[in-house]
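>>> predicted model and sequence follow; I will ask about them next.
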Amino acid sequence: MADATGIGDADPLVEPLPGDPAAVVRIGDGETALVVADYHAGIEAGLRYERGVELESDADLRRIRLLGLLDRTDPDRLVVLGDLGHRVGGADGTEAEELDDLLAAVLDRVPVTLVPGNHDTGVGDRFAAESRFAVADRTDTRLGRVGFAHGHTWPSRDALGGEVLCIGHEHPAVRLEDSVGGGRKERAWLRGPLRSGPFAEHFGIDASDLAWTDPELVVFPAFNDRSGGTWVNVEGQGFLSPFLPDALVDSRTDAYLLDGTRLGPYRSV
């Protein structure tokens, strides 16, 4: 993914890791962050309660995968783009145990910044005593030239002021069909330019007063492969973020598979 994501760019700000729903992001002053979105710790307990679906917990596998990425990339910090936990209203039981085990292991390696999502109620309070665990003051933040948001609310003007805006929340996926009509779902990245008009309207200002820097949007796939998602190339599937798809330039917003395969404009996949 050229420019924002790094394929074809000698000095990328956001560089996805081939085969994984994670990226290394340059956040300035020589620092790098490993960035993931939608970890959804404890999702199996949520699925049991919400849908009556019984699944063995993948907590250990999720933790091992994330720790392996930290070891592989050696970042200065981990940034989570929201929904670190799954239960809305506060973690308990097996979700709390998974969060405790995860953060104990991660914080032993790097500090963590959580950009809170709609599922993260109480997570910040639970780990308030951890000096290496920080929660963004808002539902977004900006580190260097990169803005970070979960995506369930409108990003602030500060988060939009960088060269790239990274969000989660959507869990983007594509439906791929073979020649005999069979189909499969694949997690995907979305990347493309943002239009200023919807944001100016939201802030109640003229577009010329927005100090627009033509930021690119990078929508991260969900780290948790059990969390469902928005099928961006299926008619009738709506986006979850309040500024999508209105703020996208559809013809220039591409979908990419986790292995880096460029599928082209997401609407025509």
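Good, I have the coordinates. Numbers count the residues shown, from 1 in each chain.
>>> rest of the way, CA atoms for contacts and neighbours
OK.
>>> touching, Asp120 and Leu84? I think so.
Yes. Asp120 lies in contact with Leu84 (C-alpha atoms under 8 Å); the separation is 6.5 Å.
>>> more neighbours, those two?
The neighbour count for Asp120 versus Leu84, taken as other C-alpha atoms under 10 Å, is higher for Leu84 (25 against 21).
>>> check whether the more buried one really touches Asp38, as I assumed.
Yes. Counting by C-alpha under 8 Å, Leu84 does reach Asp38; the two are 5.9 Å apart.
>>> all helices of the stretch 151-269 of the chain, in order?
With helices called from DSSP state H, counting those that start in this stretch, the stretch 151-269 of the chain shows them at 197-203.
>>> mind jotting down where the strands sit in it?
All strands of the stretch 151-269 of the chain, identified by DSSP state E, counting those that start in this stretch, fall at 164-167, 172-177, 183-193, 216-219, 230-231, 254-257, 262-265.
>>> so can I have TSV of the ones you listed showing mean neighbour count and distance to Asp140?
As requested, the strands of the stretch 151-269 of the chain are exported to TSV (neighbours: other C-alpha atoms under 10 Å; distance: least, C-alpha to C-alpha, whole Å):
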stretch	mean neighbour count	distance to Asp140
strand 164-167	28	9
strand 172-177	19	19
strand 183-193	21	18
strand 216-219	23	14
strand 230-231	20	21
strand 254-257	24	23
strand 262-265	16	27
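>>> out of those strands, which comes closest to Arg51?
strand 230-231 (18.2 Å; C-alpha to C-alpha).
>>> next up, a structure to set beside the first:
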Amino acid sequence: MKILDDVEIVDNLPAIYIKSLNAIVIGDLHLGFEGIAAEQGVFIPKIQFEEEMEIMNKIIKEKKNEKIILLGDIKHEFSETTYHEFKEVRDFLNFLKANFKQVILIKGNHDNFIFYLTKKLKVELYDDLCIGNYFFSHGHKDIDLKSISAENIIIAHEHPAIALFDEIGGKEIVKCFLIGKVKEKNVIILPAFSSLSYGTEVNIVEEFLSPFLEKIKDKIDDFEAIGIDKDVGILRFGKIKNLPKR
């Protein structure tokens, strides 16, 4: 599904394809989540890595492309990498290198100590990056739009989702893309690639995680939310301001 002339959502998956760059873009993988949770006494079946690999295989099958851009938080732990997390990140990056000519990682706030692994695997690592008419950043830092010549801003970090409510008070969470315009620039916020991370319920949230989104929060109500569900497909929710708050 096209969301801009040059950008489309890949099937009903948490990924976009940029035609002019021949690139797939994803963000917020949070590999190693279950292992870190177990260290904190919360035991979750270790299924995320297999699920993310399955999604990546679907993306590769759907779109033939040269490069993949990871918009940060490929790992979950803030501090030094545990063995379980290291193995998942290493195996995932090796898989990407075997299937893409170019692998680019934009550093997120969880990606401390990732430099040693990316250097060893020859994966490109940036704090943020401008390619063609696109500016890529994880989203955990503010963005000065005046200093960016690119017309398209793409971030992750927020893990946007829509909260849906039924008549008896039940709630369902649907991951979504956010697409809008700020000062004549297109802004796209990606949902989390992680199957265990849903994040910010943008139709009811009072404060955004991203300082950039918090700065432009008066514009967010006019952003369009496009949900993704592996069973239902793509869901066009329309503008956030028209969605129920409760």
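Ah, there it is. All of these numbers come straight from a predicted model, not from anything done at the bench.
>>> quick one on the thing from earlier: could you export the strands of the stretch 151-269 of the first structure as CSV, including distance to Leu61 of the first structure?
Putting the strands of the stretch 151-269 of the first structure into CSV (distance: least, C-alpha to C-alpha, whole Å) gives the following:
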stretch, distance to Leu61 of the first structure
strand 164-167, 24
strand 172-177, 21
strand 183-193, 18
strand 216-219, 24
strand 230-231, 24
strand 254-257, 22
strand 262-265, 28
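>>> of the ones you listed, which approaches Phe148 of the first structure most closely?
Phe148 of the first structure sits nearest to strand 164-167 of all the strands of the stretch 151-269 of the first structure, at 4.9 Å, using C-alpha to C-alpha.
>>> how big is the offset of that closest one relative to the second structure?
Mean deviation of strand 164-167 of the first structure relative to the second structure after superposition (mean C-alpha distance after the TM-score superposition for the first structure): 0.7 Å.
>>> and Ile64 of the first structure, what helix or strand is that in?
Counting by DSSP states H and E, the element that carries Ile64 of the first structure is helix 59-73.
>>> and after that helix, which helix or strand comes next?
Counting by DSSP H and E, the next helix or strand C-terminal to helix 59-73 of the first structure is strand 77-80.
>>> residues contacting Leu190 of the second structure?
14-15, 26-27, 154-156, 158-160, 176-178 (C-alpha atoms under 8 Å, 6 or more residues apart in numbering).
>>> map it across to the first structure for me.
Taking TM-score structural alignment, Leu190 of the second structure has Phe220 as its aligned residue in the first structure.
>>> from Ala255 of the first structure, how far off is its match?
Noted for Phe220 of the first structure: a distance of 11 Å to Ala255 of the first structure, by C-alpha to C-alpha, to the nearest Å.
>>> do the same with Thr141 of the first structure
From Thr141 of the first structure to Ala255 of the first structure the distance is 25 Å (C-alpha to C-alpha).
>>> repeat that for Arg187 of the first structure.
For Arg187 of the first structure, the distance to Ala255 of the first structure (C-alpha to C-alpha) stands at 10 Å.
>>> before we move on, what about Gly228 of the first structure?
Taken as C-alpha to C-alpha, the span from Gly228 of the first structure to Ala255 of the first structure is 17 Å.
>>> cool, Ile27 of the first structure as well?
Distance, Ile27 of the first structure to Ala255 of the first structure, by C-alpha to C-alpha: 24 Å.
>>> what range in the first structure does the helix ranked longest in the second structure sit on?
Assignment by DSSP state H gives helix 83-99 as the longest helix of the second structure. Using TM-score structural alignment, helix 83-99 of the second structure corresponds to residues 93-109 of the first structure.
>>> now the end-to-end length of stretch 226-245 of the first structure.
24 Å.
>>> so Asn109 of the second structure touches Ala156, yeah?
No. Counting by C-alpha under 8 Å, Asn109 of the second structure stays clear of Ala156, with 11.1 Å between them.
>>> which one's more surrounded, the two?
Comparing Asn109 of the second structure with Ala156 by other C-alpha under 10 Å, the one with more neighbours is Ala156, at 28 against 17.
>>> show me what the more buried one aligns to in the first structure.
Matched by TM-score structural alignment, Ala156 of the second structure corresponds to Gly168 in the first structure.
>>> hang on, Phe223 of the first structure packs against Val35?
No. Look at Phe223 of the first structure against Val35 with C-alpha under 8 Å: they stay out of range, at 10.0 Å.
>>> between these two, which contacts overlap?
Shared contacts of Phe223 of the first structure and Val35 (C-alpha under 8 Å, 6+ apart): Ala22.
>>> and the gap between Ala33 of the first structure and Val164 of the first structure?
Remark: distance between Ala33 of the first structure and Val164 of the first structure (C-alpha to C-alpha) = 14 Å.
>>> mind checking the end-to-end distance for stretch 27-39 of the first structure?
Per C-alpha to C-alpha, stretch 27-39 of the first structure runs 21 Å from first to last residue.
>>> now the residue nearest the centre of the second structure: closest residue in space, sequence neighbours ignored.
Per C-alpha atoms, centre = their mean, the C-alpha nearest to the average position across the second structure is that of Gly27, at 2.9 Å. Spatially, and ignoring its direct neighbours in sequence, Gly27 of the second structure is nearest to Leu71 (4.3 Å; C-alpha to C-alpha, 6 or more residues apart in numbering).
>>> map that neighbour onto the first structure.
Using TM-score structural alignment, the equivalent of Leu71 of the second structure in the first structure is Leu81.
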